[in-house]
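>>> Quick one, structure for this:
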Amino acid sequence: MIEINNLFWFRHDLRVLDNIPLYMCSKTRKSAAIYIYEPSVIENEKFSSLHLDFINDSLFEISDTFKKYSAHLNIYYGESSKILKKIIDSYDIQNIYSHHEVRDLNTNKINFQIESLCISNRVKWHQFQRNGVVKGLKNRDGWAYLWSKQMKESLVPMPNLSNFKKLEKSEGLKKFNELGIDQIPYEKKFAGGEKAGKLQLEKFLNESGQTYAKDISSPIKAPESCSRLSSYITYGNISIKYIVKKTQEKQAELREKKTRDGWLGSLSAFSSRLRWHCHFIQKLEMQPSLENTNMVRSFDKIRTKPNNDFLSRWGNGEVGFPMVDACMRFLKKNGWINFRMRAMLVSFASYNLWLDWRSTSKFLSKYFIDYEPGIHYNQFQMQSGVTGINAIRIYNPVKQQVDHDAKGLFVKRWIPELKNVPNDYLQYPHLMSESLQKQTGCIIGKSYPNPIVDLKLSSLSARKKIFSIKALPITKKQSILAYEMHGSRRKIKLR
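Next comes the predicted model:
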């Protein structure tokens, strides 16, 4: 049996370049690289075939790259602690290298198991910072400086892949049926992998990103004008640092040309969102319980009664509000939708349907290819009004439709039942007369549902409930504590 002393563990860092633990592990010839399909992740209701598809694309590319250097990517299926225990027992493993993984409570459990395993077997686990998320912080004082410092570091060079050996009992890529995962049909427009991620970044910086700032809120224009890098960042095909540096290079080039055509404004807006990406994940790193508990606990007594009918109709895009239904159907078909429409979907569920964010977040997680728990749960809490430190913003789906789909192109594309409905009635199809319904072939209550709730009354009711709790002394106290831990350190007033 070959001698292996060092192990690199691929997790959500599925790339070769700018991967410091991979680079450090590659410095010795007695090394091996592994990826583990973890049952507790795959069998979780938040995981889906959309995620697996992107992961497998990434693993295939990495494996192919390793082969070019006569190296091998070892792939296993099983509990990470048991797989690593077998490898440690079979080889003289002294060091394990990986990035510090911040995902969810299940990931924390896995991390704890591996830490215990390493301690009991006298193995050193070297965990490196992933993007701008800092391990062990107690509050956000100085975090912005640490983020900027990380982004200024040099990119990590190409590792010596030829040093990674093949281990015994290594398996190959696992398909949907092998893992018992139901395949969700969707339109696959982006393949996973480092090469695809870098090509997408290049396209955004040189072609499609010019109108990013202007088009980011439009469900029609955003699919082309947004960077579409979120999935590549989620699975680590490309690092935030790499994106920041390439964006800065493009900004310098544009300033040199003294361009005034919208590019600089768009790239400035894009750059700020790279920082916010890490900002939200940092919250979950510091407070893992945000996955299933309100940031401000005085909101715990609201939305306690489940409404499975509302949840089902919302999830199927059948609530009777065209913009909500169109966005839900678009999302489920594409595995992505722009941020404003995500916020509207969650706002409508949380405020107008009064559904608990924990049930709706679980449902949508499997349809977001770019599902990133740190962003996912924090955004759901923000759009549900339970953070205590963010403004209460109840999105009006009718206004969003007027603002971003005035001609009805998006709604009619994704709700074909409404294709013959005149634009004057497209925001309120239920107001059509019976004769007009027959004329258009859209019978309300049959072809397309009546509104599930009264929009105005449900919004007023939600606002009253939320603000009555915000006014409580205990809520104000808890909100201050939440800000001290998680606030972005901009000046805000807590009332």
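>>> Every contact and neighbour count from this point should use C-alpha atoms.
Noted.
>>> Against which helices or strands is the strand or helix carrying Glu202 packed?
Glu202 is part of helix 194-206, with elements assigned from DSSP states H and E. Contact partners of helix 194-206 among helices and strands, from 3 or more C-alpha pairs under 8 Å, 6 or more residues apart in numbering; DSSP states H and E: helix 240-256.
>>> Let's compare: structure for the following, please.
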Amino acid sequence: MTTILWFKRDLRVHDHPALELAARDEQVVPLYIVEPDYWALPDTSDRQLAFLQECLADLQNALRGLGSDLVIRVGDAVEVFWDLYQTVKFDRLVSHEETGNAWTFDRDKRVAAWVRGQSIGWIELPQSGVVRRLQDRDGWARHRNAYTARTPVQAPKALPPCDLPSDPIPTLCTPESCSGRQPGGRNHALSLLGGFLNKRGQTYRRAMSSPFEGATACSRLSPHLAFGTLTIREVVQTTATRQREVKGGPRDGWAGSLTSFQSRLAWRDHFMQKLEDEPELEQRCLHRAYEGMRPLEPDHSRLSAWENGETGLPFLDACLRSLRATGWLNFRMRAMLVSVASYHLWLDWRSTGPHLARMFTDYEPGIHWSQMQMQSGTTGINTPRIYNPIKQGTDQDPTGAFTRMWLPELAEVPDAHLQTPWRWDRAGRVLGKTYPDPIVDVAEAARSARDRIFSMRRSVDHLETQRVIHKHASRKDSAGHFVNDRAARKPRRAKPDDAQLKLDL
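Have a look, this model is predicted:
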């Protein structure tokens, strides 16, 4: 039997159930399809493509070490399969399940129709705690925990040789500067994991909210989980091993930090499950009553100022510029970017979401779109949290070092007025010249948004709210742990930071 092993967001050979299954066959063609139409989408970018290419190079080396090779083809997936079918009369297609964006979902439906037409079997295997065709959240945590507890699948000792030619990868995205982007590939992922669990992660719980300290104290594994150079199961089990090592040791921060990290790994699958269960949430409000709350046609001057870090709100602008240059931002700052855009600037999440998706090297559709809606207040089941960017700057960047790094035009503004330069008695030397005046009054915009959002919450259809709870809400006990009892169907209100778990880890 000849099998096509279709790599997608699973760019590794270790803990790869699809590879383990395909390796049993007489002939295996490891395939990755670079799809130009995908890379032309508004939520994809050059930084993600560059990371992907580094991951593919690592994967190719790993497969060559097993006696095979990675076949890279460029084009529409169905057309690529047609072409391969003329050369290699394959009998089976094997891949992992993918919780991608609407485009990949539609592509998979086209591929499914094609393989049926050729009487080719397509086997898709799970690679995370996300469950296909889930009816509701009862019992989900038990399934997820059982999955992550299973022994990881070892890479095969060898694969049949594969000598099919590959296509060169053309320039598909507008080239951009992202000098601080993380490098891709499993070797980098393993280095990050080891460094986090043995050194950097000690201050994770305390430092994760700081834009400076978080860049080091966070694991930085999010792009590797998004592209699949590591599996969630590997990370959960390796972390659990480290937890056993520090148990009973000195109160030095390790135990609490590792517990928090495990919690965020569980939340990762939780949020991805939302998109798996309701793919439409990428395009419409999860709670349907919130459609039309904000104008679909954005105020383009506000949107442009926000995208370019020119809102006149220093800490917000510093975070936006840092994100553009590095492809990463910690969880609290990501939440603040969406909150200010959604409430103070009153921009719809469908206007701001694509920009952030492009900026994040670790863009994971299941988490991204679920979080865009949570932070903008359109789920109907999460308490709206309106971040004050001035307070966040004061709290998270108390020395001003982060803000000054990304806003050199504020060099002469004294520390006391760094987050509110308009209050400086010499503001005219800077504002409107080298740095813009604030585009909104923070306090007034927050009051207006709060009135609007809570007025909406009081008038919504509660049957629709119950639908969202039944289908998407976590089942947790009073301590915040996932549970599986049907009696817990109506969850507790999330703690404020429960809503901020962007894919930053």
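>>> Superpose the two chains and report the TM-score.
Here the TM-score for the pair of chains, by TM-score structural alignment, normalised by the length of structure 1, is 0.94; 479 aligned residues with a C-alpha RMSD of 1.4 Å.
>>> what range in structure 2 matches the helix holding Glu202 of structure 1?
Alignment note (TM-score structural alignment): helix 194-206 of structure 1 is matched to residues 186-198 of structure 2.
>>> What of stretch 216-235 of structure 1?
So stretch 216-235 of structure 1 sits over residues 208-227 in structure 2, by TM-score structural alignment.
>>> which position in structure 2 aligns with Gly445 of structure 1?
Per TM-score structural alignment, Gly445 of structure 1 is aligned with Gly432.
>>> can you count the residues close to its match?
A count of nearby residues for Gly432 of structure 2, using other C-alpha atoms under 10 Å, gives 12.
>>> do the one 5 residues further on as well
A total of 18 residues lie near Asp437 of structure 2 under the criterion other C-alpha under 10 Å.
>>> what do you get for Val430 of structure 2?
The number of residues near Val430 of structure 2, taken as other C-alpha under 10 Å, comes to 19.
>>> cool, and the one 5 residues further on?
For Tyr435 of structure 2, the count of nearby residues is 20 (other C-alpha under 10 Å).
>>> Isn't it up against Glu412?
No: the pair Tyr435 of structure 2 / Glu412 is not scored as a contact, 11.7 Å apart, by C-alpha atoms under 8 Å.
>>> Which of the three states applies to Ser128 of structure 2?
State at Ser128 of structure 2, reduced to three classes by DSSP: H, G, I helix; E, B strand; the rest coil: coil.
>>> What lines up with it in structure 1?
By TM-score structural alignment, Ser128 of structure 2 lines up with Asn131.
>>> Grab the nearest non-local neighbour of that match.
Of all residues not flanking Asn131 of structure 1 in the chain, Ile240 sits nearest, at 5.7 Å (C-alpha to C-alpha, 6 or more residues apart in numbering).
>>> so how far is Ile83 of structure 1 from the one you found?
From Ile240 of structure 1 across to Ile83 of structure 1, the span is 30 Å (C-alpha to C-alpha, to the nearest Å).
>>> got it, and Tyr425 of structure 1?
Distance of Tyr425 of structure 1 to Ile83 of structure 1, computed by C-alpha to C-alpha: 59 Å.
>>> now swap in Thr247 of structure 1 and tell me
Here Thr247 of structure 1 is placed at a distance of 40 Å from Ile83 of structure 1 (C-alpha to C-alpha).
>>> Compare those two (neighbour count), which wins?
Per other C-alpha under 10 Å, whichever of Thr247 of structure 1 and Ile83 has more neighbours is Thr247, with 20 against 14.
>>> in structure 1, which strand has the most residues?
strand 31-37 (DSSP state E).
>>> Excluding its own residues, what touches it? List them.
For strand 31-37 of structure 1, contacts defined as C-alpha atoms under 8 Å, 6 or more residues apart in numbering pick out 4-11, 25, 72-80, 83, 163-167.
>>> which residue numbers in structure 2 go with stretch 74-89 of structure 1?
Using TM-score structural alignment, stretch 74-89 of structure 1 pairs with 71-86 in structure 2.
>>> Buried residues in the matching stretch, which are they?
71-74, 76-78, 81-82, 84 (16 or more other C-alpha atoms under 10 Å).
>>> Tell me how far the most centrally placed residue in structure 2 lies from Glu26 of structure 2.
By C-alpha atoms, centre = their mean, structure 2 has its centre lying nearest to Glu364, at 3.4 Å. Note on Glu364 of structure 2: its distance to Glu26 of structure 2, by C-alpha to C-alpha, is 35 Å.
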